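In: Next come a sequence and a model predicted from it.
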Amino acid sequence: MHKPIAIIGAGGHAAVIADLLRKTNRQCIAIVDRQDTSEVSDIHNAPVLSEEHFLARYSPNDVELALGIGSLPYQNLRQKVFERFVLKGFIFPALVHPQAIVADNICFGNGVQVMAGAIIQANSQCADNVIINTKASVDHHCHIHAHSHIAPGSVLCGNVSVGNGAFIGAGAVITQGVSLGNGSVVGAGSVVVSDVKSNTTVKGVPARS
């Protein structure tokens, strides 16, 4: 039997995660935000607790966590929060929307989130804390390293490697066999046809730095 889940964060991404939990019949018992409002959140009809209050009430034995903090280029708040709670012993289960299409032999790390309409094909891997966002398409043998975000509508063709903390903007296309370095950023709507170095931003058709 699954443990209940608390959502970390109370913004737009948290609302999407709350909907995913409802559709997968997972119980949300709290929203963890910066301040304790002592009110029930409209995100998931659950109380909003400060981190201090949450940790005083719940332990890793009681609850699992889902990150409701989104991921944007050039910032690593999501990664920092994930790592902080992992060090406290909490588990972030992989969450897959029932309207996603995921091949049988996919390897998911902790805290992976696969949103509605996403497709992940055979022999691909998603490491810890990866977001495969709405209607993103990941083809065969792709390797997406930790803390990366594949934004809505983006396409990864086969054998693509995405480095740690990379961000692929909405509607971008990464062609067959391309490697994106750690911390790289691909602008929305770009088409990437060659490898991208770490901590480099590319955009355009074809994408250039």
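Out: Thanks, I have the structure now.

In: CA only for contacts and neighbour counts going forward, please
Out: Noted.

In: For the most far-flung residue of the chain relative to its centre, which residues are in contact?
Out: The centre of the chain is farthest from one residue, Ser38, which by CA atoms, centre = their mean lies 27.8 Å away. Residues near Ser38 by CA atoms under 8 Å, 6 or more residues apart in numbering: 47-49.

In: take the one below as the second:
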Amino acid sequence: MTPILIYGAGGFAREIAWLIERCQNDGQLIEAVGFIDDNTNTHGKTINGLDVFSLTLAIKKFPNARFTVAVGNSQIREYLTKKALGAGLIEISIIHPQTEASRFIEYGQGTVICAGNILTTNIRLGRGVQINLNCTIGHDVLIGDFVTLAPGVRISGCVHIEHGVYIGTGATIINGTLNNPLVIGKGAIIGASACVTRHIPPNAVAVGVPAKFKI
């Protein structure tokens, strides 16, 4: 049984603990053993049956554990991932057993895929990607490192999503083409329920239907 430490102690961390439990019930040899939190006020507390530790104490107590970062913010997740790796932990991917996905998917290290997701074919996921509940991802989609998809995101085919993008709940990304994929630039934020129909530049915020952006 592989012990897993969950970096984060908020609502999404509790959801990840449930995801790990669901994977375990499906026969995967993994087990959540605790939360890591940089907020000292939570240390020593118990959340949903799991204790909260500092990073140092968690590693001391579970030296062979793997870790996953349960934080939706892309930039914070990248920072915490680097911090945990620097402390000697090894990251693990966690994928809900009922995820619908073809065999033509490339998964980056530290991928988290929650319940109800569909990934079709020829899709590449970068490191630390989080795909929340009930998303769909079409063919020929490239998703960069530390991208976050909030619940209910719909991504059509031939879309490139660059490093650190955050896509809000219920957003829709319309398809590009193989020769001209629709690109969402590095660090962009797509608002909830937005409908993206054209390229979004890096670090822009795009909202509305159709989505309009500002930098």
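Out: Nice, thanks for sending it over. The model shown is predicted, which means the values in this text are computed figures rather than measured ones.

In: Drop the TM-score for these two in here.
Out: Once superposed, chain against chain, the TM-score is 0.91 (TM-score structural alignment, normalised by the length of structure 1); 201 aligned residues with a CA RMSD of 1.5 Å.

In: Am I right that the residue farthest from the centre of structure 1 is in a strand?
Out: No - Ser38 of structure 1: not assigned to a strand; according to DSSP: H, G, I helix; E, B strand; the rest coil it is coil.

In: Most neighbours among the contacts of Ser38 of structure 1, please name it.
Out: Using other CA atoms under 10 Å as the neighbour test, these are led by Val48, with 29 neighbours.

In: The helix or strand encompassing it corresponds to what range in structure 2?
Out: Assigned by DSSP states H and E, Val48 of structure 1 belongs to strand 46-50. Aligning strand 46-50 of structure 1 against structure 2 (TM-score structural alignment) gives residues 50-54.

In: Give me the contact list for that stretch.
Out: Looking at what lies outside stretch 50-54 of structure 2 - CA under 8 Å, 6+ apart - the contacts are 9, 32-38, 40, 42-46.

In: repeat that with 10 Å
Out: Residues from elsewhere that reach stretch 50-54 of structure 2 (CA atoms under 10 Å, 6 or more residues apart in numbering): 5-9, 14, 17, 32-46, 58-61.

In: re the thing from before, so how far is the strand holding Val48 of structure 1 from its chain's centroid?
Out: In terms of CA atoms, centre = their mean, to the nearest Å, the centre of strand 46-50 of structure 1 is set 22 Å apart from its chain centre.

In: Once aligned, what mean separation remains between that strand and structure 2?
Out: Averaged over the aligned pairs, strand 46-50 of structure 1 sits 1.7 Å from structure 2 after superposition, using mean CA distance after the TM-score superposition for structure 1.

In: After that strand, heading C-terminal, what element do we hit next?
Out: helix 51-57.

In: Packing partners of that following helix?
Out: Applying 3 or more CA pairs under 10 Å, 6 or more residues apart in numbering; DSSP states H and E, we find helix 51-57 of structure 1 packed against strand 28-33, strand 46-50.
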